[in-house]
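Asker: sequence first, then the predicted structure, then my questions.
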Amino acid sequence: MCAPADMKRLAAEAKGLVVQALDRVTVRLGFGHSQERLVDDAKAYWVDGMAEPTWRGFSHFRDAGVFQTTADWTSVGREHWDLFERLERLRGGADRYSRIVEWGCGGGANALAFAPHCDEFVGVDVNPQTLDECGHQLEAVPKTKFTPVLADMSNPEAAAEQVGQVDVFICLYVLELVPSPEYGLRLMQIAHDRLKDGGVAFVQTKYQTANWRTASRRHRYRGSRSSGMTSYPIDTFWTQMTDLGFQPEACYLVPHNPLDERYAYYLLSKR
């Protein structure tokens, strides 16, 4: 017989599978939540949900529990910079940049790694506390100007106007958290619009596989594991970026790392 703790764990796993299956069936039948509902629920979590047990970890605050037990906070940004640098070499990119923007800067893990390579680092986020934390981390890079921009999830285009033109647009561990694939494409349109000619976007998505559990949820944002809310088939996202006017330069897959799984990284230049 199973021990009570094992039975409890198995029951929780079974319940999770049933909920996931119901989510997918609901969406397939056309009963997923509206874009407006999904955005409102996402705002309720990211702007007002700071007491949620997962919030600091998903926001990449340095003191979050996940970075004390599972992953190294500084390695998140360092590994992203190393990958960006490797992919940039494929297209003969620059070693230093005037302006870099990170859409969804969170607690500054990526900012701390990218900021030393530019004159100005622009951090965009929907919560003022994350912008404060990002600025606090960038005190370690005093030669780089930090410009915080507060975004409204209902109207990200308004924040984009404050960003101005940039050489590099990065968006990492964000596109899987957005309310829907369509919302993610809005952010990628912003990326294209904000980049200077010849500029480059470095973005990451969750990729879909043949497993039905990897599809976008489109339902119950706050009741779901938000890190798996939105995903894209690799070929679909590549084609969508081409349609937006990007030139895809490279794609790099990370099937699994200490934080999660199914990461696809894209380097996209503005044509």
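Answerer: Sure thing, it's come through.
Asker: switch to C-alpha atoms for all contacts and neighbour counts from now on
Answerer: Will do.
Asker: helices of the protein, residue ranges please.
Answerer: 4-28, 35-46, 55-58, 66-69, 73-90, 109-114, 128-137, 156-163, 181-194, 234-244 (DSSP state H).
Asker: pick the most deeply packed of those.
Answerer: Among those, helix 109-114 has the highest mean neighbour count (mean count of other C-alpha atoms under 10 Å), at a mean of 24.
Asker: putting a second one here so we can go through both:
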Amino acid sequence: MVSSTLPPSTRYQRRRLSWEIWIVLAVTVGQSALYSVLSLVRKLLAPVPLGSQQTQVNPSRDAQAVWDVVYQLLAVFFALALVALVVYLLWEPASNALRRIGLDFTRFGGDLWRGVALAAVIGLPGLALYAVGRALGITVAVVASPLDAAWWTIPLLVLSALRAGLTEEVIFIGYLFDRLRRLGWNDWSIILTSAALRGAYHAYQGFGAIVGNVVMGIVFGWCYRRWGRVMPLVIAHTLLDVVAFVGYPLAAALWPGVFAPVPASTPTPSPTN
């Protein structure tokens, strides 16, 4: 094996790095991916067909509005704390981790237009794939936000979208690229592995979501390989989720057969929330 020819210090560093990766995945996106896959398995074993089931992405956390807002804000805070932990692990003496993975504002203008363009490229095919998956019965009805929205709902949904963008792109792309490259992985192995993990992370939504997110992961990974910056990916992901979350009530009203909740099944919360 390659490690047997390395100096002891290097072998130690590789083992330590491997353990770090597994631990990070176990407490962040890897944990959610496992629960997501189990959620899909349970849906497949249920007596109700997959296409007649639904899942909630941003469910209410308490019947009382004040406590619901408090719990929603805490959920965002602790999710972003995990992102901060990953950035902290990437930090090195004389090396700014945020600048190294391209999560800074030094080139925000270029990052912004790239992010907007990427959101458009991913968003429309993703919407079509969801509609096809619903028509084929291989994708559950995804309730992206409450239909009876209050005035504070939209700011919370925007924060939830930002949380998802930072969590997924910093860990799936920035962190895994940095760490797996150090273990000697080539870029396409990293891209495909990260994309597969992203697909598993969204498995609770059904097979259409798995395919769509694997494709999204490949595109985002290729863009990171080309640009070397996470910021455009975070912008694109956040924009996609803001449109999906905030626009969901309108979509449910216009296309009830595709987006409206399915009354025949009990909704289950997203394992990633």
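Answerer: It's in. Bear in mind that the values here come from a model prediction, so they are computed numbers and not experimental data.
Asker: could you get me the TM-score between them?
Answerer: With the length set by TM-score structural alignment, normalised by the length of the first structure, the two chains reach a TM-score of 0.29; 127 aligned residues with a C-alpha RMSD of 6.0 Å.
Asker: could the helices of the first structure go into TSV alongside distance to Phe202 of the first structure?
Answerer: Shown next, in TSV, are these (distance: least, C-alpha to C-alpha, whole Å):
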stretch	distance to Phe202 of the first structure
helix 4-28	30
helix 35-46	23
helix 55-58	19
helix 66-69	23
helix 73-90	7
helix 109-114	12
helix 128-137	19
helix 156-163	17
helix 181-194	10
helix 234-244	12
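Asker: in terms of secondary structure, what does the host helix or strand of Ala161 of the second structure contact?
Answerer: Assigned by DSSP states H and E, Ala161 of the second structure falls within helix 153-168. Applying 3 or more C-alpha pairs under 8 Å, 6 or more residues apart in numbering; DSSP states H and E, one finds that helix 153-168 of the second structure contacts helix 65-90, helix 231-246.
Asker: buried set for the helix or strand just after that helix?
Answerer: Proceeding N to C from helix 153-168 of the second structure, the next assigned helix or strand is helix 176-182, under DSSP H and E. Within helix 176-182 of the second structure, the residues scored as buried using 16 or more other C-alpha atoms under 10 Å are 176-180.
Asker: returning to what we had before: can you say which of the helices and strands packed on helix 153-168 of the second structure is nearest to Ser18 of the second structure?
Answerer: helix 65-90 (13.0 Å; C-alpha to C-alpha).
Asker: pick the most deeply packed of the helices and strands packed on helix 153-168 of the second structure.
Answerer: helix 231-246 (a mean of 24).
Asker: what packs against the helix or strand following that one?
Answerer: Downstream of helix 231-246 of the second structure, the first helix or strand assigned by DSSP H and E is helix 248-254. Judged by 3+ C-alpha pairs under 8 Å, 6+ apart, the packing partners of helix 248-254 of the second structure are helix 256-259.
Asker: buried stuff in the helix it packs on?
Answerer: Within helix 256-259 of the second structure, judged by 16+ other C-alpha under 10 Å, the buried ones are 258-259.
Asker: from Pro155 of the second structure, how far off is Gln72 of the second structure?
Answerer: 11 Å (C-alpha to C-alpha, to the nearest Å).
Asker: what does the helix holding Ala161 of the second structure rub up against?
Answerer: 29, 58, 69, 72-73, 76, 79-80, 82-83, 145, 198, 233-239, 241-242, 245-246 (C-alpha atoms under 8 Å, 6 or more residues apart in numbering).
Asker: how about 6 Å then?
Answerer: 83, 234, 237-238, 241-242 (C-alpha atoms under 6 Å, 6 or more residues apart in numbering).
Asker: can you give me the angle that helix makes with helix 231-246?
Answerer: 140 degrees (axes from the mean of the first three to the mean of the last three C-alpha atoms, to 10 degrees).
Asker: helix 153-168 of the second structure to helix 65-90, inter-axis angle?
Answerer: Orientation of helix 153-168 of the second structure against helix 65-90 (the same axes, to 10 degrees) gives an angle of 20 degrees.
Asker: what distance do you get for Gly199 of the first structure to Arg262 of the first structure?
Answerer: In terms of C-alpha to C-alpha, Gly199 of the first structure sits 26 Å off from Arg262 of the first structure.
Asker: same question for Asp235 of the first structure.
Answerer: According to C-alpha to C-alpha, Asp235 of the first structure and Arg262 of the first structure sit 14 Å apart.
Asker: count the neighbours of the nearest residue in space to Val87 of the second structure that is not next to it in sequence for me.
Answerer: Closest residue in space to Val87 of the second structure, ignoring its immediate chain neighbours: Ala97 at 6.4 Å, by C-alpha to C-alpha, 6 or more residues apart in numbering. Other residues near Ala97 of the second structure number 21, with proximity taken as other C-alpha atoms under 10 Å.
Asker: quickly note the distance from Gly30 of the second structure to Ile235 of the second structure.
Answerer: Taking C-alpha to C-alpha, one finds Gly30 of the second structure at 22 Å from Ile235 of the second structure.
Asker: whoops, I mixed them up, Ile190 of the second structure
Answerer: 21 Å.
Asker: who does the lengthiest helix in the second structure touch, helix- and strand-wise?
Answerer: The residue-count maximum for a helix in the second structure (DSSP H) belongs to helix 108-136. If you count contacts as 3 or more C-alpha pairs under 6 Å, 6 or more residues apart in numbering; DSSP states H and E, helix 108-136 of the second structure packs onto helix 231-246.
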